[in-house]
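> kindly generate the corresponding structure for this input.
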Amino acid sequence: AAPAAPEVVQPTDEELERYIGAAQKVAAVAQEYQPQLEQASDDAARQQIMQEADEKMVAAVEEDGLSVEEYNGISLAIQQDAELRNKVEQMLNQ
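Presented below is the predicted three-dimensional model:
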């Protein structure tokens, strides 16, 4: 069975702050692993690097007090809701 699509949520300010902290860590992990992915010699190596990066990303999200489902739900809400996106941008600029 396919994983359930994340539910679009209306996150609280506290959840948004946790999301922002997690998102910054997730972006840092992605940046850290990008060169390794580009230099990977084959699919098996790429797969291993991606799995390691995924585990670090999950840990970063959970470290900020969110489940991966909550994180993905907030990501989706931000993509679909311009008002929410503006709010997150304002929070980032504070």
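
> for the rest of this, base every contact and every neighbour count on C-alpha atoms.
Fine.

> what ranges do the helices span in this structure?
13-39, 43-63, 68-80, 82-92 (DSSP state H).

> burial check on residue 89, number of neighbours?
The number of residues packed near residue 89 is 12, by other C-alpha atoms under 10 Å.

> equivalent analysis for residue 25, please.
Burial of residue 25 is recorded as 19 neighbouring residues (other C-alpha under 10 Å).

> OK, contacts around residue 49?
33, 36, 37 (C-alpha atoms under 8 Å, 6 or more residues apart in numbering).

> out of those residues, who has the most neighbours?
That'd be residue 37 among the contacts of residue 49, by other C-alpha under 10 Å, with 19 neighbours.

> test my guess that that residue contacts residue 44.
No - applying C-alpha atoms under 8 Å as the test, residue 37 and residue 44 come out as separate, 10.9 Å apart.

> closest to residue 6 out of the helices of the chain?
helix 68-80 (4.9 Å; C-alpha to C-alpha).

> please give me the structure for this one as well, since I'd like to look at both together:
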Amino acid sequence: MTMLKSRVVSASLLALFMAAGSSQVLAQQASQPQAPQTAPAMQTSEISDKKLEKFAESLDQIMEIRQDFTAKLEKTGDPAEAQQLQQQANEKMLETVQNNELSIEEYNAINQAVQNDPQLRDKVISMIQS
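Purely as a prediction, here's the structure:
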């Protein structure tokens, strides 16, 4: 049963992880319209453990922000209010990444590397779960 629970948690984190990464790209685009849409992927060997920990901390906090704002969005029927809530969520996610001492470019590059490397992804999931 513990193995099943672990797999469910890992799958849930992975799904949220993928969604959180795409939201961060949106936050970057909203704040910097001339910035490229995607960051080049970093090689796994280029990512220090400290940067990966900062990424995992950011991702964990971003997942919480998404949950909070998703609940708020579900309660509103006003499109203008929904747009304002989305902007607030994007700003908060951007601030979260920067508060964790990462640039948006670093976050997006690490996110892409983690999506492409199953071992790196497992390491991030483990960091978030601990």
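
> any idea which of the helices of the first structure is most buried?
Mean neighbour count (mean count of other C-alpha atoms under 10 Å) peaks for helix 68-80 among the helices of the first structure, with a mean of 18.

> residue range for that one in the second structure?
Using TM-score structural alignment, helix 68-80 of the first structure lines up with residues 104-116 of the second structure.

> what does that stretch rub up against?
So stretch 104-116 of the second structure is contacted by 18, 21, 24-25, 28, 38-44, 47, 52, 55, 94, 97-98, 120-121, 124 (C-alpha under 8 Å, 6+ apart).

> mean shift between it and the first structure?
By mean C-alpha distance after the TM-score superposition for the first structure, the fitted stretch 104-116 of the second structure averages 0.9 Å away from its aligned residues in the first structure.

> would you pull up how far that stretch lies from the middle of the chain?
9 Å (C-alpha atoms, centre = their mean, to the nearest Å).

> before we move on, what about stretch 27-42 of the second structure?
The answer for stretch 27-42 of the second structure is 14 Å, by C-alpha atoms, centre = their mean.

> what of stretch 51-69 of the second structure?
5 Å.

> kindly report the same for stretch 81-93 of the first structure.
The answer for stretch 81-93 of the first structure is 16 Å, by C-alpha atoms, centre = their mean.

> related to what we said a few turns ago, list just the one of the helices of the first structure that sits closest to residue 1 of the first structure.
Residue 1 of the first structure lies closest to helix 68-80 among the helices of the first structure, at 16.6 Å (C-alpha to C-alpha).

> how much does the closest one deviate in direction from helix 82-92?
Interaxial angle of helix 68-80 of the first structure relative to helix 82-92 (axes from the mean of the first three to the mean of the last three C-alpha atoms, to 10 degrees): 110 degrees.

> and residue 6 of the second structure, how far from residue 103 of the second structure?
31 Å (C-alpha to C-alpha, to the nearest Å).

> counterpart of residue 75 of the second structure over in the first structure?
Residue mapping for residue 75 of the second structure onto the first structure gives residue 39, with TM-score structural alignment as the criterion.

> got a list of what its match touches?
Residue 39 of the first structure touches nothing, counting by C-alpha under 8 Å, 6+ apart.
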